[in-house]
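**Student:** Give the three-dimensional model of this entry:
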Amino acid sequence: MRLPFASNAICTFLLFATIALLFEIPSISKADNPTLWSCYDSANYTSGSQFETNLNNTFSSLYQNTPLTRFNTTVSGEDPDRVYGLVQCRGDATQDECRNCVNNSTTEIVRRCPL
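**Tutor:** Here you go, the predicted model:
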């Protein structure tokens, strides 16, 4: 049985769209720069405080321990100066890319949201 012309046109379009999408996927790049960030104005800490020490310990732990598994959580300190950290790198990121991303991210957090 022969399909009507309209049906053949739809099949051709779907095939073309699928092929075009397959060629587009490899050109999707890794996310290097954040496009959205926000600092809360209601909280801050003092330079040299226990919170800052815990924050730096959290950043260090995330940097050292994340690249192997590309995911890590850590906690530093006790209340009220406790700091929680969580990092997840993309599955296609190498260990070096993940390590660099964690390092750049922790630097940017402090730069964009000082104290």
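**Student:** contacts, neighbours, all on C-alpha from now
**Tutor:** Fine.
**Student:** now for the one helix or strand residue 85 maps to, which elements pack on it?
**Tutor:** Per DSSP states H and E: residue 85 is located in strand 83-88. With contacts taken as 3 or more Cα pairs under 8 Å, 6 or more residues apart in numbering; DSSP states H and E, strand 83-88 sits against helix 50-69, strand 71-76.
**Student:** buried stuff in the longest one?
**Tutor:** Burial within helix 50-69, assessed by neighbour count using 16 or more other Cα atoms under 10 Å, is assigned to 50-55, 57-59, 61-63, 65-67.
**Student:** Same check on the shortest one?
**Tutor:** Of all the residues in strand 71-76, those buried under the rule 16+ other Cα under 10 Å are 71-72, 75-76.
**Student:** which strands and helices sit next to that strand?
**Tutor:** Secondary elements touching strand 71-76 (3+ Cα pairs under 8 Å, 6+ apart): helix 50-69, strand 83-88.
**Student:** please give me the structure for this one as well, since I'd like to look at both together:
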Amino acid sequence: MRVRAVRFGIVLSAFSLTAMAPAGGQDVACVVADPTGTPLNVRTEPNGRVVMTLNNGSKVRRVGDRRHQGKGWALVASDGGALGWVFAAYLDCVPVDGDELKSAPMRPRPSGN
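**Tutor:** Predicted structure coming up:
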């Protein structure tokens, strides 16, 4: 299990190096706001293997962005380090001033029905 965690960390480090930084070169504070009501999948890469999930209201930092097949993806991190890639449309984000992570506003999204 430890080897798997180390490999996963190495993979995420490699992806974070190839990710485009958010506009302005700063981290962005985000809150998970998945309109489906299910936990948001966190993946090894855009549209990659699911490695964990985040519940609505979870606070993360967006530290990178990438387009994949015409859709926006965000590399997110917590205080513990990189978590992985999530579908960017399911995050509500605000810029961070300095090193302080602010709470992002929670704006419910329509379910699309």
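**Student:** Superposing both, give me the TM-score.
**Tutor:** After superposition, the two chains reach a TM-score (TM-score structural alignment, normalised by the length of structure 2) of 0.26; 51 aligned residues with a Cα RMSD of 4.5 Å.
**Student:** ok so, going back, to residue 105 of structure 1, which of the helices and strands packed on strand 83-88 of structure 1 lies closest?
**Tutor:** When these are compared by Cα to Cα, helix 50-69 sits nearest residue 105 of structure 1, at 9.4 Å.
**Student:** Residue 12 is in contact with residue 51 of structure 2, correct?
**Tutor:** No. With contacts counted by Cα atoms under 8 Å, residue 51 of structure 2 stays clear of residue 12, the gap being 11.1 Å.
**Student:** Tell me how far residue 96 of structure 1 lies from residue 73 of structure 1.
**Tutor:** 19 Å (Cα to Cα, to the nearest Å).
**Student:** Toward the C-terminus, what is the element adjacent to the helix or strand where residue 63 of structure 2 lies?
**Tutor:** Secondary structure from DSSP H and E places residue 63 of structure 2 in strand 59-68. On the C-terminal side of strand 59-68 of structure 2, the closest following helix or strand by DSSP H and E is strand 71-78.
**Student:** And the helix or strand following that following strand, what does it pack against?
**Tutor:** Using DSSP H and E, the next helix or strand after strand 71-78 of structure 2 towards the C-terminus is strand 81-87. If you count contacts as 3+ Cα pairs under 8 Å, 6+ apart, strand 81-87 of structure 2 packs onto helix 2-18, strand 40-43, strand 71-78.
**Student:** And the helices and strands packed on strand 83-88 of structure 1: which comes nearest residue 109 of structure 1?
**Tutor:** For those, the distance to residue 109 of structure 1 is smallest for helix 50-69, at 10.2 Å, taking Cα to Cα.
**Student:** if we can go back for a sec, go through the buried residues of helix 50-69 of structure 1 and say which is closest to residue 107 of structure 1.
**Tutor:** The closest of the buried residues of helix 50-69 of structure 1, once distances to residue 107 of structure 1 are taken by Cα to Cα, is residue 59, at 9.1 Å.
**Student:** Pretty sure that closest one sits against residue 104.
**Tutor:** No. Residue 59 of structure 1 is beyond contact range of residue 104, at 10.7 Å (criterion: Cα under 8 Å).
**Student:** circling back to that earlier point, next, format the helices and strands packed on strand 83-88 of structure 1 as CSV and append distance to residue 110 of structure 1.
**Tutor:** Converted to CSV, these look like this (distance: least, Cα to Cα, whole Å):
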stretch, distance to residue 110 of structure 1
helix 50-69, 10
strand 71-76, 17
